[in-house]
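Chemist: need the 3D shape of this:
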Amino acid sequence: MPPSIAFNEHQLTSVFQPIYAVAQGELAGYEGLLRASAAPGRMIRINALIAGLNDAEIVSLDRTARTLHLRTFASVDPGTKTLFLNLHPVAALAEAGSAKAMRGRVGYFGLQPSRICFEILEGACADEGLLVDAVAACREMGFAVAMDDFGVERSNFDRVAALRPDYVKLDRTVLANAMGDAKARRVLPSLIDILHAAGSRVVVEGIEDSAGALIAIESGADYLQGFYFAPPSAQLHDDELTGRILRELLRMRGPSPAIMARLPGPPPAARRTSPTGDSLVSYREPPFETVE
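Modeler: Model (predicted):
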């Protein structure tokens, strides 16, 4: 049984979803995600659990979730990958004065701050200026910082400019819009270019199929996350086949010029056929129209 923690008559457990680096064509880290049940076998949405909580309760839940993720991850830690942990802006403000305690909590579970990235959630907080200070305190302790769900609520260009995150994670709706609308598809590379110019690496979330993965790769995404590669699980997914699938997608379409410049060795050949490519028939949709 995976570790669990009780909170407000609910039982909380951790699951982890892998995040893949495009340039390396391999696993880069995991996002810790929370699962809650009101009774055995009766799962509830985390948003439903959060709804109605006051600020003090949000801070308590946030801290509880991070502790649970750290404890669970430490029990299966491969020793090299980054762990992405959600951090509600309200909790970030509350933790701003205790960044050393956060570092101590990470160290207690045998992890180094350099392997932890705090994802600032898209919700509002009482003072965006104090949020900037809170993020600076995290960085001083050696943690990386990401902005989650860009394109939703307060996760926007204003917050990017203020926080200067190491990573920006595009909300799944951004990719969904690009897949469903030609204009939005043409805009996606420009959006990623702007975020790169701001100094952030870009994670595209919500990769559900190879078409979405190809759009993200062609648009210049640095990292990919979604059910196409692996669903969230209590066990850490690190399947060599998944890496082969990603590398074959890179060969099929080729990454953006910016990504190609960072690839070691010669650039991958576009649309090269291979035995791995033959094995991907079940993963591929009908011929995909290349973005002009």
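
Chemist: please count neighbours and contacts with C-alpha atoms only from this point.
Modeler: Fine.

Chemist: wait, doesn't residue 192 sit right on residue 202?
Modeler: Yes: counting by CA atoms under 8 Å, residue 192 touches residue 202, with 6.7 Å between them.

Chemist: start to end distance for stretch 197-211?
Modeler: End-to-end distance for stretch 197-211: 26 Å, by CA to CA, to the nearest Å.

Chemist: got the buried residues for that stretch?
Modeler: 199, 200, 201, 202, 203, 204, 205, 206, 207, 208, 210, 211 (16 or more other CA atoms under 10 Å).

Chemist: okay, and the common contacts of residue 192 and residue 202?
Modeler: Common contacts of residue 192 and residue 202 (CA atoms under 8 Å, 6 or more residues apart in numbering): residue 221.

Chemist: to compare against the first, here's another:
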Amino acid sequence: MLSGFYLHYQPIFYLHDLSRVLGYEALPRHPAGWSPHDLLREARRVGAIPVWELRVLERAVEEVLLRTSETLFLNLTPEAFTDTAFAVRVRRAVEGKGVSPTRVCVEVSEQSLYTPEEFGRALEEWVGLGFYVALDDFGTKGSNLDIVLSVKLDFVKLDRVLVGGISRDRQKQRLLTGLVEALSGNGVYPILEGVEDEDDMKWLAGKGWDVGVQGFALARPGSLPCRLERS
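Modeler: Model (predicted):
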């Protein structure tokens, strides 16, 4: 069942210049209509992790890194992220295609359970191999500020719960402003996920932040090239 998967890509734009793409996030799809979570669950059920994740990476490298000049953002499970041998295999696979690991950013979800020590060790291994690392879904559940402040992340993707409706919510505005300023001041590049409302987009554009933005108000996932939805 996993063999029928294909990839869609959602671009991440620079807020201060929406004509520029920071990178593309790879999102697995399946003809049967399975979501990425369904595919991941099936891969875990049949014991195909992290082999399946390596197949996703190899296809994304061919479809993105060999065709564009942008960065590839790739979601990893905790099993893959904390597996040193897998990190080495990923580097070999990327370099085997003639591509530098510096064009790949691995994303790991905040919803996964890590101690700061465990996360820090894995992050050092990936960074040492030349990859970028992003913490995804920040703002869900407990918001692991201890991890964010104790390690040197390249990107933090702020979850849609912090962004949706921000143009009408003063509390969210204060919270997001504080988080963006704190992350930027700590040398982390923020990416705002789930930008789906035009009014929210206008509010964000008015802030003048140097951040990435991603969401349906900008472009929906699709095959490359992804079209910017806004005029």
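
Chemist: ok so, going back, and the buried residues of stretch 197-211 of structure 1, which is closest to residue 240 of structure 1?
Modeler: residue 210 (17.1 Å; CA to CA).

Chemist: and the residue in structure 2 that the closest one lines up against, how far from residue 117 of structure 2?
Modeler: Applying TM-score structural alignment, one finds that residue 210 of structure 1 aligns to residue 198 in structure 2. Counting by CA to CA, the gap from residue 198 of structure 2 to residue 117 of structure 2 is 40 Å.

Chemist: what's the answer for residue 52 of structure 2, then?
Modeler: From residue 52 of structure 2 to residue 117 of structure 2 the distance is 27 Å (CA to CA).

Chemist: the two: which is more packed in?
Modeler: Taking neighbours as other CA atoms under 10 Å, residue 52 of structure 2 and residue 117 compare with residue 52 leading, 17 against 12.

Chemist: tally of neighbours for residue 81 of structure 2?
Modeler: 22.

Chemist: so what's the residue mapped onto it from structure 1 closest to, chain neighbours aside?
Modeler: Using TM-score structural alignment, the equivalent of residue 81 of structure 2 in structure 1 is residue 92. Using CA to CA, 6 or more residues apart in numbering and skipping residues adjacent in sequence, the residue nearest residue 92 of structure 1 is residue 134, 6.0 Å away.

Chemist: residue contacts, that neighbour?
Modeler: Contacts of residue 134 of structure 1 (CA under 8 Å, 6+ apart): 92, 93, 95, 96, 97.

Chemist: can you pull the contacts of the third one?
Modeler: Contacts for residue 95 of structure 1 (CA under 8 Å, 6+ apart) come out as 102, 134.

Chemist: surely the match of residue 81 of structure 2 and residue 132 touch.
Modeler: No: when contacts are counted by CA under 8 Å, residue 92 of structure 1 is not listed as touching residue 132 (9.6 Å).

Chemist: count of neighbours near residue 201 of structure 2?
Modeler: Neighbours around residue 201 of structure 2, by other CA under 10 Å: 21.

Chemist: then residue 50 of structure 1?
Modeler: Residue 50 of structure 1, neighbours per other CA under 10 Å, totals 13.

Chemist: how about residue 170 of structure 2, what's its partner in structure 1?
Modeler: So, by TM-score structural alignment, residue 170 of structure 2 is matched to residue 182.

Chemist: circling back: what distance do you get for the match of residue 81 of structure 2 to residue 55 of structure 1?
Modeler: 11 Å.

Chemist: then residue 124 of structure 1?
Modeler: 11 Å.

Chemist: where do the strands sit along structure 2?
Modeler: Shown for structure 2, the strands assigned by DSSP state E span residues 6-14, 17-29, 71-75, 104-109, 132-138, 155-158, 189-192, 212-213.

Chemist: average offset between the first one and structure 1?
Modeler: In the superposition with structure 1, the average deviation recorded for strand 6-14 of structure 2 is 1.0 Å (mean CA distance after the TM-score superposition for structure 1).

Chemist: re earlier: for residue 126 of structure 2, which of the strands of structure 2 is the nearest?
Modeler: Closest among these, once you apply CA to CA, is strand 132-138, at 7.4 Å.

Chemist: I figured the match of residue 210 of structure 1 hits residue 217, correct?
Modeler: Yes: contact criterion CA under 8 Å: residue 198 of structure 2 and residue 217 qualify, at 6.2 Å.

Chemist: so who does the aligned residue in structure 1 for residue 187 of structure 2 touch?
Modeler: The criterion is TM-score structural alignment: under it, residue 187 of structure 2 has residue 199 as its aligned partner in structure 1. Each residue near residue 199 of structure 1 by CA under 8 Å, 6+ apart is listed here: 164, 165, 166.

Chemist: can you do 10 Å?
Modeler: 160, 161, 164, 165, 166, 167, 168, 193 (CA atoms under 10 Å, 6 or more residues apart in numbering).

Chemist: check residue 227 of structure 1 too.
Modeler: 17, 18, 205, 206, 207, 208, 209.

Chemist: any idea how far the counterpart of the first one in structure 2 is from residue 99 of structure 2?
Modeler: Under the alignment (TM-score structural alignment), residue 17 of structure 1 maps onto residue 10 of structure 2. Here the criterion is CA to CA. By it, residue 10 of structure 2 lies 21 Å from residue 99 of structure 2.

Chemist: again with residue 83 of structure 2
Modeler: From residue 83 of structure 2 across to residue 99 of structure 2, the span is 22 Å (CA to CA).

Chemist: try residue 88 of structure 2
Modeler: For residue 88 of structure 2, the distance to residue 99 of structure 2 - CA to CA - is 14 Å.
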